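# missing the sequence, but the structure's below:
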């Protein structure tokens, strides 16, 4: 009896000692807007019949599709409203497919992008695009940050919901195609070229590059290549991406996969740090090569044969 819905969709409340408590309709002439809702400072009761006679065009009955968070699905409703004040709402049966895609897209705006079927690969793709937008702005890649994706959801996400009435009906493949749709084919090829997912190291094997964005600023963090130290023998300089503008951050690993050194200056590591690492690790991993001269040694991912 103290809470009301305003015609603009916001909520308002009466003071608990108000004489207007329980009136079905009020005209609010003075409001104090607050963070959660508004306080009705001055209002007067009004008859619904009076409103219908003078503003019949503001009373509408139409079908709507809403997101039901409890059922995690859409529901079809037939609503009677005065502006955004819902006076009556009842089931309308089957969800209209034409309204479903927009309703699901709106649900994502409410629930957040985490409601979509992200994979680690898709988050990596997003980080690669956003990183290249900072590293190589001349490529003209579109904004794929979370904020931009939400703001432009009608363009890229809504078509993917066509024919679906549930959020979980959108599979990872369809979501991935929708996510990448703002990029033309030529732009996608530029992402693959300048921010590759893998790189071939001197051992002859391909190793993954990991990309990430700062959680607060959205700025790209240095891309990481985690690789066993022995696989880089003979390599003098740190590998680079983005047309040579960005060095990889090397996580040099022991034969057991534990980090021995983090560096963006491989040459300096070989010259000044390798000897100490070799001294400490040679006894722990005797079956793996620890040559005196890493510049000329053969890169390998294998241990030495037993008995050698």
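Everything's here; your move. As the structure is a prediction and not an experimental result, all values here were calculated from the model.
# from here on, just use CA atoms for contacts and neighbour counts.
Noted.
# using the three-state scheme, assign residue 75.
Using DSSP: H, G, I helix; E, B strand; the rest coil, the structure places residue 75 in strand.
# burial measure for it, as a count.
Other residues near residue 75 number 21, with proximity taken as other CA atoms under 10 Å.
# is it true that it touches residue 90?
No: look at residue 75 against residue 90 with CA atoms under 8 Å: they stay out of range, at 10.0 Å.
# contacts only, for residue 260.
Counting by CA atoms under 8 Å, 6 or more residues apart in numbering, residue 260 touches 251-254, 277.
# and the residue nearest to residue 247 when sequence neighbours are not counted, how far from residue 154?
Computed as CA to CA, 6 or more residues apart in numbering, the closest residue to residue 247 that is not its neighbour in sequence is residue 240, at 4.2 Å. The spacing between residue 240 and residue 154, counted by CA to CA, to the nearest Å, is 37 Å.
# repeat for residue 246
For residue 246, the distance to residue 154 - CA to CA - is 34 Å.
# residue 275 too?
Per CA to CA, residue 275 is found 58 Å from residue 154.
# and if you look at residue 185?
21 Å.
# now swap in residue 28 and tell me
35 Å.
# right, and the residue nearest to residue 247 touches residue 249 too?
No: Residue 240 is not in contact with residue 249 according to CA under 8 Å; the separation is 9.3 Å.
# okay, one more to line up with it:
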């Protein structure tokens, strides 16, 4: 696993540095250009991405670097809490970023009065609390089971759908609650994001000027990329685990790595490329 371990170390290193740089630049920006709501939400997203990396790094790198293939039940349950919690929080932050773009394009005159700093802080707190309330029962639902089958996981971290199938008891309640939690968080968030972009597109199409039309759509490109990177592999993996029992194990493993590592890796790249203010600040840091 030498070459795979080098690849994972590289991905983790780039992702950690990229998100840390985003946070550092937004926090230390001397001007007010990076203190707008869009960048505050981006810093929240960077924090959740760092949390996902830290939660998965010990087991993934432990396997590929040191061939350490055992995990205790308590550590496994901790991963089963923190990874979904951070992913659900990230999903809600993407929804808040869609709301930010909706207000900026559909009601620009009231943008500053609607998205004030206290209100943004409350929105971020609600995102975290919602995720805690929904995800908190998951580890306890699994801890009450007795595991008498071979406790072998195919993924490099504890995944709720996979650990649940190792139990010797009836898992119907867990299966229903897990699906309910997924639909209530990522399913609902993705639906609301879709509706917000329908409204944005409706507003943009009513703009007479072609230049303004393109400028408005250009502000949404980076967020759309982040949404696709986040939801596509995660929802695909969840559906495969629940309904695709005949699917290839390799496909599941690849999708799991993509859903965990690609969003933290690509989000800083996408926003740095599309945001002029971020790009200028990053270039200044490296030039100095």
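In hand now; what should we look at? Not measured: the values here are computed from a predicted model.
# can you give me the TM-score here?
With the length set by TM-score structural alignment, normalised by the length of the second structure, the two chains reach a TM-score of 0.23; 119 aligned residues with a CA RMSD of 6.7 Å.
# just to revisit the earlier point, which one of the contacts of residue 260 of the first structure has the most neighbours?
Greatest neighbour count in these, by other CA under 10 Å, goes to residue 252: 23 neighbours.
# show me what the helix or strand where that one lies is packed against.
Per DSSP states H and E: residue 252 of the first structure is located in strand 249-253. Contact partners of strand 249-253 of the first structure among helices and strands, from 3 or more CA pairs under 8 Å, 6 or more residues apart in numbering; DSSP states H and E: strand 224-228, strand 259-263.
# among the ones you listed, which is the most enclosed?
Greatest average neighbour count among those goes to strand 224-228 (a mean of 22), per mean count of other CA atoms under 10 Å.
# report the angle between it and strand 249-253.
Interaxial angle of strand 224-228 of the first structure relative to strand 249-253 (axes from the mean of the first three to the mean of the last three CA atoms, to 10 degrees): 20 degrees.
# ok, residue 124 of the second structure to residue 269 of the second structure distance?
Distance of residue 124 of the second structure to residue 269 of the second structure, given as CA to CA: 23 Å.
# a markdown table for the contacts of residue 260 of the first structure, including distance to residue 107 of the first structure?
Below are the contacts of residue 260 of the first structure laid out as a markdown table (distance: CA to CA, whole Å):
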| residue | distance to residue 107 of the first structure |
| --- | --- |
| 251 | 41 |
| 252 | 44 |
| 253 | 44 |
| 254 | 47 |
| 277 | 54 |
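# max-length helix in the second structure?
Longest helix of the second structure, by residue count under DSSP state H: helix 73-106.
# got the buried residues for the helix or strand following that helix?
Later in the chain than helix 73-106 of the second structure, the nearest helix or strand by DSSP H and E is helix 111-114. If you call a residue buried by 16 or more other CA atoms under 10 Å, then helix 111-114 of the second structure has these buried ones: residue 111.
# if we look at helix 111-114 of the second structure, which residues are touching it?
Against helix 111-114 of the second structure from outside (CA under 8 Å, 6+ apart): 103-104.
# which other helices and strands contact the helix or strand following it?
Downstream of helix 111-114 of the second structure, the next assigned helix or strand under DSSP H and E is helix 117-135. Packing partners of helix 117-135 of the second structure (3+ CA pairs under 8 Å, 6+ apart): helix 37-66, helix 73-106.
# what's the offset of the next helix or strand after helix 117-135 of the second structure from the middle of its chain?
For helix 117-135 of the second structure, the following helix or strand on the C-terminal side (DSSP H and E) is helix 137-143. On the basis of CA atoms, centre = their mean, to the nearest Å, helix 137-143 of the second structure sits 22 Å off its chain's mean C-alpha point.
# other SSEs contacting helix 137-143 of the second structure?
Contact here means 3+ CA pairs under 8 Å, 6+ apart; on that basis helix 137-143 of the second structure packs against helix 73-106, helix 160-164, helix 172-182.
# got a list of contacts for that helix?
Contacts for helix 137-143 of the second structure (CA under 8 Å, 6+ apart): 77-78, 80-81, 160, 163-164, 174, 178.
# any buried residues in the one helix or strand residue 240 of the second structure maps to, and which?
Element membership of residue 240 of the second structure [criterion: DSSP H and E] is helix 221-243. Within helix 221-243 of the second structure, the residues scored as buried using 16+ other CA under 10 Å are 222-223, 226-227, 229-231, 233-235, 237-238, 240-241.
# quick one on the thing from earlier: more neighbours: which of residue 240 and residue 249 of the first structure?
More crowded of residue 240 of the first structure and residue 249, by other CA under 10 Å: residue 249, with 22 against 17.
# hang on, the earlier thing: which of the contacts of residue 260 of the first structure lies closest to residue 135 of the first structure?
Distances from residue 135 of the first structure to the contacts of residue 260 of the first structure, taken as CA to CA, are shortest for residue 251 (21.6 Å).
# from residue 209 of the first structure, how far out is the closest one?
Taking CA to CA as the measure, residue 251 of the first structure and residue 209 of the first structure are separated by 11 Å.
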